[in-house]
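In: quick one: sequence plus predicted model below, questions after.
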Amino acid sequence: MNTECKESFAKSSHPLRITLVAAVAKNGVIGTRGRLPWHLPADLRHFKALTWGKPVIMGRRTFESIGRALPGRRNIVLTRDPGWRAPAQVALARDRCEALTLAGQVPEAMVIGGGEIYRLFLPLADRLELTEVDLSPSGDAYFPELDPCEWREVSCEFHEAEGDRPSFRFRRLERRRN
């Protein structure tokens, strides 16, 4: 599917901003065996603050790794598995456009992973909310590579390493408009 779905939202009376939210290691790793390769309580609080009250779109494996619907948010799970059944509190989408439609008439939809879902939505994204973690762990899930010419940084907040927790930064990037 191309950008027709996003364009139809943009032309509507209620345009939708698509924001990708991810914690990413220096080597692009976002996960290993269905888990985050770090534990950063400040990042979890930041994630909750960014996504609270907004629809969150995620892949089936991300949903299963979380283990439950995230409270205070409309949970939309995107899967190609025809046999997968969503729990009662979760909306099921079979493609990107259906996921955006299920998000409803809201100002912003948050895409929260995993790697395949980030790749699928990156061409439509308006904003990236990245936690860049100063580690290079091994992993099996990666954030897609970004073209720096397409994005501009609008904010960056650095956090020092603390105990066994690595340093990290919260970065907000917005798509450059030509």
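Out: Yep, it's here. Residues are numbered from 1 along each chain as shown.
In: going by C-alpha atoms from here, please, whenever you check contacts or count neighbours.
Out: Fine.
In: packing partners for the host helix or strand of Ala23?
Out: If you go by DSSP states H and E, Ala23 is part of strand 17-25. Judged by 3 or more Cα pairs under 8 Å, 6 or more residues apart in numbering; DSSP states H and E, the packing partners of strand 17-25 are strand 29-31, strand 108-111, strand 127-133.
In: figure out which of the ones you listed is closest to Ala22.
Out: strand 127-133 (5.1 Å; Cα to Cα).
In: show me the contact partners of that closest one.
Out: 17-26, 43, 166-175 (Cα atoms under 8 Å, 6 or more residues apart in numbering).
In: so which bits of that strand are buried?
Out: Arg127, Leu128, Glu129, Leu130, Thr131, Glu132, Val133 (16 or more other Cα atoms under 10 Å).
In: for Glu108, which non-adjacent residue is closest in space?
Out: Nearest residue to Glu108 in three dimensions, chain neighbours excluded: Arg17, at 4.5 Å (Cα to Cα, 6 or more residues apart in numbering).
In: second one coming, line it up with the first:
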Amino acid sequence: MTGTAGRPEIRAIAAVTRNGVIGADGDLVWRNREDFARLKQLTMGGVLVMGRKNYESIGRPLPGRESYVVTRNPDWSAAGVRTFASVDAALDAAVATGRDVWVFGGGEIYAAAWARTTWLEITEVDLAVPGDVYFPRIDPAYWQEVAREQRVGFSWVTYRRTAAEA
């Protein structure tokens, strides 16, 4: 999906519980094989922009996608990934590839990319769980739900940004 002037849109993808939690103790709070398959289908061929802790929880680059890792540590590196000192630098480089750009977590990365994010692919998980990593609030004043697919215990929801947040 491309935006104005054929430039890629910046999209975020996440599984979010009713209370906004996406992670706890360095791990996901919810796992579902069907959701992982959808994530793979949506992001295949794209560029994933993620934080170092999120990358380390995965442990490797995901096949068929390019991994851009944001880290404050200039000495950190991992085989098969590009590193960046800021979210904006990673997003700029990802957009320049002309490929689909996916903000892939964690919480600080979603927050830092929020103003530039134009689409959300959210798995709304019908649970409220404790955690220490949260997804930004999806304010209906700035985001319009454009698609919803109800599943057992969760929904896949697509949002489009309708206005810049103040």
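Out: Here it is on my side, so go on. Note that this is a predicted model, so its numbers are computed, not measured.
In: quick revisit: do I have it right that the residue nearest to Glu108 of structure 1 meets Val111?
Out: No - look at Arg17 of structure 1 against Val111 with Cα atoms under 8 Å: they stay out of range, at 10.7 Å.
In: neighbour count winner among these two?
Out: Val111 (25 against 17; other Cα atoms under 10 Å).
In: for my notes, please list the buried residues of strand 127-133 of structure 1 in TSV and give distance to Gly34 of structure 1 for each entry.
Out: Formatted as TSV, the buried residues of strand 127-133 of structure 1 follow (distance: Cα to Cα, whole Å):
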residue	distance to Gly34 of structure 1
Arg127	25
Leu128	22
Glu129	21
Leu130	19
Thr131	18
Glu132	19
Val133	18
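In: distance of the spatially most central residue of structure 2 from Gln150 of structure 2?
Out: In structure 2, the C-alpha nearest the mean C-alpha coordinate belongs to Phe104, at 2.9 Å (Cα atoms, centre = their mean). The spacing between Phe104 of structure 2 and Gln150 of structure 2, counted by Cα to Cα, to the nearest Å, is 22 Å.
In: kindly report the same for Pro8 of structure 2.
Out: Pro8 of structure 2 is 28 Å from Gln150 of structure 2, by Cα to Cα.
In: same check on Asn73 of structure 2?
Out: On the measure of Cα to Cα, Asn73 of structure 2 and Gln150 of structure 2 end up 41 Å apart.
In: could you do Trp143 of structure 2 as well?
Out: Applying Cα to Cα to Trp143 of structure 2 and Gln150 of structure 2 gives a distance of 19 Å.
In: between the two, which one's more packed in?
Out: Trp143 (19 against 11).
In: alignment lookup: that one to structure 1.
Out: Trp143 of structure 2 maps onto Trp151 in structure 1, with residues paired by TM-score structural alignment.
In: quick one: contacts for its match?
Out: Neighbours of Trp151 of structure 1 in contact, by Cα under 8 Å, 6+ apart: Leu173, Glu174, Arg175, Arg176.
In: and if you look at Ala23 of structure 1?
Out: Neighbours of Ala23 of structure 1 in contact, by Cα under 8 Å, 6+ apart: Ile30, Asp43, Leu130, Thr131, Glu132, Val133.
In: any idea how far the counterpart of the last one in structure 2 lies from Pro136 of structure 2?
Out: The criterion is TM-score structural alignment: under it, Val133 of structure 1 has Val125 as its aligned partner in structure 2. Applying Cα to Cα, the value for Val125 of structure 2 to Pro136 of structure 2 is 15 Å.
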